[in-house]
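**Q** I would like the atomic coordinates for the input below:
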Amino acid sequence: MIKVIDLNSDLGESFGQWTMGNDDAVLEIVSSANIACGFHAGSPDGILKTLKAAKQHNVAIGAHVSYPDLVGFGRRNMDIASDELTADVIYQIGALQGLAKAVGLSVTYVKPHGALYNTIAHDKRQALAVIEAILAVDPQLVLVALAGSPLITLAKEKGLRVIAEAFADRAYHADGSLVSRKKEGAVLHDPKHVAQRMLQLVQEGGVESIEGIFTAIEADSICVHGDSPDAVTLAQSVKEILINHGVSIKPFAPLSLKNEVQK
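**A** Below is the predicted model of the structure:
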C-alpha cells in the first residue's frame, strides 16, 4: 500500500475575462499545481494570480506545456516538427519561470497537457523533442508522465527524473491507456466513486478498467482536472478518503529552490 502520494491539478487556465475552474479552492486541497503556459489556456495576468495563490497555499508548481492550440484547448493532435516542438516547450517553460520568479517561486517540474501528453506517451519522435526541451532548460526539472507508458523509460534513459501519474476522474482501458474524451464514460463525475477508485489505486495498485478488468497502475501522483465542474468536490473527496486511510498528501518536488536552500 502506498503511504505517501502527490495530488495535482491543472490550473491557471482562465483567459482574460473568461474564467476556467476555481483555482483558489483547488489550491487549498492539492499539493502540486500544473500551471498553463499560454499555449492551450492561460493569460499572463491570470497565470500570475494563480502562482501567487499557489505560494500562499505552499503548493509546488510545474509547467503545463501544450501544443499551440488555444481554440481546441490543447486537445487536438498535431504533427509538429521536432525542432519546432522543442522550441515551443522551451518557450512555455521559460514564460512560466519568469512569472514564477516574480512571486518568489521556482518551476520544479513539467507536465505536458492534453493531446501532447497522450501523444508523447507512445510517440518516440515527439517524446524526444519534449525531453530535449526540458534538458535544455534545466535537467533537474521532473517530468510527469502517464503511468505505464513507454515515455517513462525513455525519459529516464535520457537522464530525467520521472513521476508516473494516475487520473482520478478519467476512465482507463485494460491496457492502461486513457479512454478518449470523445467516448461516453471517459470522464468520471461521482465524488464517492472517484474517491473509492483512488483508494483502490493506493491499496491494491490499480483500478477497474472500462472493460471491467482490474488494471495495474503504478503511480506517484494523482491528477484531478481543474477544468471539471466537479473539480473541488472531487479533489476534496479523494484527499479525505486517502488521509482517512493513512495516506499522506505531499508534493513530489520541492516548493521552490529558494525554500530548499533555507532548509
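**Q** going forward, measure contacts between C-alpha atoms and count neighbours the same way
**A** Fine.
**Q** gap between the longest strand along the chain and the chain center?
**A** Scanning the chain for the strand with the most residues, using DSSP state E, yields strand 4-11. Taking the mean of its C-alpha atoms, strand 4-11 sits 7 Å from the chain's own mean (Cα atoms, centre = their mean, to the nearest Å).
**Q** got it, and stretch 23-30?
**A** With Cα atoms, centre = their mean, you get 14 Å for stretch 23-30.
**Q** sequence B follows; please return its structure for comparison with A:
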Amino acid sequence: MKKQCVDLNSDMGEGFGPWRIGDGVDEQIMPLISSANIATGFHAGDPNIMARTVQVAREAGVGIGAHPGFRDLVGFGRRNIAETPQALVNDILYQLGALREFARLHGIRLQHVKPHGALYMHAARDETFSRLLVETLQQIDPNLLLFCMESSATCRIAREVGQPVVREFYADRDYDRSGSIVFTRRVGRLDPEQVAEKVLRACVDGKVRTVDGDDIEIGFDSVCIHSDTPGALELVQQTRARLVREGIRIAGPQASTTKN
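**A** Have a look, this model is predicted:
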C-alpha cells in the first residue's frame, strides 16, 4: 500500500572541532528533513557542534535524536569494538544524556535514539546487547523512539517489550536478501535520480532490489540519507521532491509497535 507520509532522517553534526565529515552541508539539509540524528561525541561531534546543531534543528522544526556510536573518533565509529553489553549501554546513556541537556537548554525534547555505524549493526545482530539496551530505554523513557531496521534483533526485542520503534529504509545503502543493509566504510557518489526512484518504489510498492538482483519486501517508517554520502544535499533534494510530487508528505515519524 502506498505510503501517505514518511519521515526523512539524516545524520547531523558529524564533525569535531574544525574538522567536518562529508560536504559540510548540514544547515542546507536540515530544512529538508523531518528528523535529525545528532552525533554525540564518541564517533563525531563535540559540545559546540552539538549545541549549534540542536539550535539549527529547533529553528527548522526538525525532531532531534541522539546518534551514539562506538568510542572511535579515529575510525568514525565504523570499526567494531569488543566490549560488554553493559559497557556499551553505559556509553549510549552517557551520550544520550549529553544531547538531552542541550535539547532542554533549547526548550525541546529528545525524540529518538539511533545508534551509529558499527554500533547500529552490532545491535542488529546481538540479542543480548539489544535486549539490555531496550530494557534500559524502558526504564529511562518508554516513549523514546528507537530507530532500527525491521530485520534486526533490536526491532523484534523492542516490540516484545513495547518500546516504540521507527523502522528505517536506507536510500544510500544496498540491501541483502535478509533485509539488512550491506555495511560499508566508504560510499561513492550516487545518482540522485536513481536514489529517488529507489525510495519512491519502496514507498509505493514496499519493495527494494538486493545486491543479488532479487526483489524483497521492506517495511519502514523513515527514510535515511547519510549526510556524509558524497553529494548528500542533492540526494535529499531529489528524493524529497520526488516523494512530494507523488503526493507523499514528509512528516515526523510514526512509531511502529507491532509487525505490519
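**Q** please state their TM-score.
**A** Remark: TM-score between the superposed chains equals 0.92 [TM-score structural alignment, normalised by the length of structure 2]; 252 aligned residues with a Cα RMSD of 1.6 Å.
**Q** what residue in structure 2 is paired with residue 65 of structure 1?
**A** Using TM-score structural alignment, the equivalent of residue 65 of structure 1 in structure 2 is residue 68.
**Q** returning to what we had before: mean per-residue distance, the longest strand of structure 1 to structure 2?
**A** Its matched residues in structure 2 lie on average 0.3 Å from strand 4-11 of structure 1 after superposition (mean Cα distance after the TM-score superposition for structure 1).
**Q** wait, what's in contact with the match of residue 65 of structure 1?
**A** 39-43, 91-92, 95-96, 113-116 (Cα atoms under 8 Å, 6 or more residues apart in numbering).
**Q** now those in a markdown table, with secondary structure and neighbour count?
**A** Formatted as a markdown table, these follow (DSSP: H, G, I helix; E, B strand; the rest coil; neighbours: other Cα atoms under 10 Å):
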| residue | secondary structure | neighbour count |
| --- | --- | --- |
| 39 | strand | 30 |
| 40 | coil | 28 |
| 41 | coil | 27 |
| 42 | coil | 23 |
| 43 | coil | 25 |
| 91 | helix | 16 |
| 92 | helix | 24 |
| 95 | helix | 19 |
| 96 | helix | 23 |
| 113 | strand | 23 |
| 114 | coil | 24 |
| 115 | coil | 22 |
| 116 | coil | 25 |
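**Q** in structure 2, which spans are strands?
**A** 5-12, 15-16, 19-20, 35-39, 63-67, 112-113, 145-148, 165-170, 207-209, 215-217, 222-224, 249-250.
**Q** show me which of the contacts of residue 68 of structure 2 is closest to residue 72 of structure 2.
**A** Nearest to residue 72 of structure 2 among those, counting by Cα to Cα, is residue 43 at 5.0 Å.
**Q** need the contact list for the equivalent of that closest one over in structure 1.
**A** Residue mapping for residue 43 of structure 2 onto structure 1 gives residue 40, with TM-score structural alignment as the criterion. Neighbour list for residue 40 of structure 1: 66, 67, 68, 69, 70, 71, 72, 73, 74 [criterion: Cα under 8 Å, 6+ apart].
**Q** residue 139 of structure 1 and residue 161 of structure 1: what is the separation?
**A** 9 Å (Cα to Cα, to the nearest Å).
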